[in-house]
Structure formats: C-alpha cells, structure tokens
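Undergrad: pasted the sequence and its predicted model underneath.
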Amino acid sequence: MTDRQEPKAQVDAAHFFAADIRVGLVLSVDSFPEARKPAYKLRVDFGPLVGELATSAQVANYPAGELAGRLVVGVVNLGKKRIAGFTSECLLLGSYDTEGVVQLLSPAPESSPGDVVG
C-alpha cells in the first residue's frame, strides 16, 4: 500500500463519527515473533474513561525505545481481534509512505491520553 492508492468509495459521515478515535500514550512495547509480518505488542493508555488497551502494530520500523512514551492516535471501539494468539483491542492510526512503511499519526505534544480526536 502506498500514497498512490485509489480513493475509496464515499461513505455516510455517520460511519466516520461512529469511530471512537482518541489520543493514547504507549506504555510498553514487546516483541511479537509469532506475527506473520514484523510487529510489536503494545500496551496503550487511552485515559481514565477508556483505560489501557493492548494492540498489535506493524510498526517494526520504529525502535521499541522510540515507541515507549510516545503519544499516538487510535480507534478504541472496533472490538477485539485475535492475531497469532494475541488479543488486539484497538487500532493505531498511521499513513503509508511511498515505500509502504507505516508512519504513525502523532497528536500535538500538549494532547493528553483520552483526548477525543474528531
């Protein structure tokens, strides 16, 4: 996937606004050798109303130490998904660069875990 991907079909705005997108703080980063593609297991704090959620993210292009303590943007209401025996509870958002590598979206530095993105 690259930035040259064709636009997707139009959707009703209600579909977008149904997604609960929030700022999170990466608390921990663990290796995930069972995943088919290089990935980490992350624990992310989405603030007091959502709490901590686990996710698997194909962001092995980032050193683990660079991810821990980083603010990220994630969707927290997509339900749970099993990935190689691991339960992922949220989806971190990023863009694909021209090489197809994920570049995580970053909120403003003054954002706090749990802030709503909209």
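TA: Good, I have the coordinates. Residues are numbered from 1 along each chain as shown.
Undergrad: contacts, neighbours, all on C-alpha from now
TA: Will do.
Undergrad: mind listing the helices for the chain?
TA: Ranges of helices within the chain are 13-17, 64-67, based on DSSP state H.
Undergrad: included below, for side-by-side comparison, is a second structure:
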Amino acid sequence: MDQISWNDFEKVQLRVGTIVKVEDFPEARKPAYKVWVDLGEDIGIKKSSAQITHHYSKETLHNKQVVCVVNFPEKQIGPLLSQILITGFADENGDILLAVPDQQVPNGAKLH
C-alpha cells in the first residue's frame, strides 16, 4: 500500500451532505440513480450518479446524509454531469453500501 502525506490527505475534500432528490438513471451502463446532495450553504446542491440500487430504494435515500468528495473535476456520465463522488464500501458481492455519519451533522461539515 502506498503511503501518503498529511498534505495529500488534506487535498481531498470529504464533506457530508443530505440527499434531497433521487431519480432513476436508465441511461447508465450499470443500474444507478441520479442523486442530488445538499452540501450546505458554501457548496450548495450538487449532483452525481450512484450505483447503489441493490441496497437502497429511492425512498430510503431521501434525507440520508452521505460523505462526498467535493473537489474532483466534474465527470460526464452519459447525459449526467457528475459534480461530486458519493462514497461507499463494496459488500462481499461488490454492491455498494454508503459511507454515512452515525449521527446528524451540519451539511458541508468536513471529514477530519
């Protein structure tokens, strides 16, 4: 495993946000949702594609807080311009479980 410096870690902006909107993403190559996340007043609402359909329905995602990388360059995913990366962990089958705080925190809070 490559080691990184503290300065390398500080470059990655991991912030918490609340999912405010979820739509199906039928144009995606793998099953996915279009997801909008409120990352607080300073960052605003950003959108992303998330391959999380196995463990989550659209209804269970609404108002869920998630950890996002907010300083990657935007990426075109089919017709969607993804602005953030919603983080998660693969289970034993490769299906993603979201990385979430265990208590409510303010939108935009930075992971330390």
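TA: Nice, thanks for sending it over. Quick caveat, the model's predicted, so the values are computed rather than measured.
Undergrad: in JSON lines, list the helices of structure 1 along with distance to Leu42 of structure 1 and mean neighbour count.
TA: Shown next, in JSON lines, are the helices of structure 1 (distance: least, CA to CA, whole Å; neighbours: other CA atoms under 10 Å):
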{"stretch": "helix 13-17", "distance to Leu42 of structure 1": "25", "mean neighbour count": "9"}
{"stretch": "helix 64-67", "distance to Leu42 of structure 1": "9", "mean neighbour count": "14"}
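Undergrad: out of these, which gets nearest to Arg36 of structure 1?
TA: helix 64-67 (18.3 Å; CA to CA).
Undergrad: which strands or helices does whichever strand in structure 2 runs longest pack on?
TA: The residue-count maximum for a strand in structure 2 (DSSP state E) belongs to strand 14-24. Here strand 14-24 of structure 2 touches strand 33-38, helix 58-61, strand 65-69, going by 3 or more CA pairs under 8 Å, 6 or more residues apart in numbering; DSSP states H and E.
Undergrad: can you do 6 Å?
TA: Judged by 3 or more CA pairs under 6 Å, 6 or more residues apart in numbering; DSSP states H and E, strand 14-24 of structure 2 is in contact with strand 33-38, strand 65-69.
Undergrad: distance to Asp115 of structure 1 for the helices of structure 1 - can I get that in JSON lines?
TA: Below are the helices of structure 1 laid out as JSON lines (distance: least, CA to CA, whole Å):
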{"stretch": "helix 13-17", "distance to Asp115 of structure 1": "15"}
{"stretch": "helix 64-67", "distance to Asp115 of structure 1": "19"}
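Undergrad: could you dump the helices and strands packed on strand 14-24 of structure 2 to TSV with mean neighbour count?
TA: TSV is the format used below for those (neighbours: other CA atoms under 10 Å):
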stretch	mean neighbour count
strand 33-38	22
strand 65-69	23
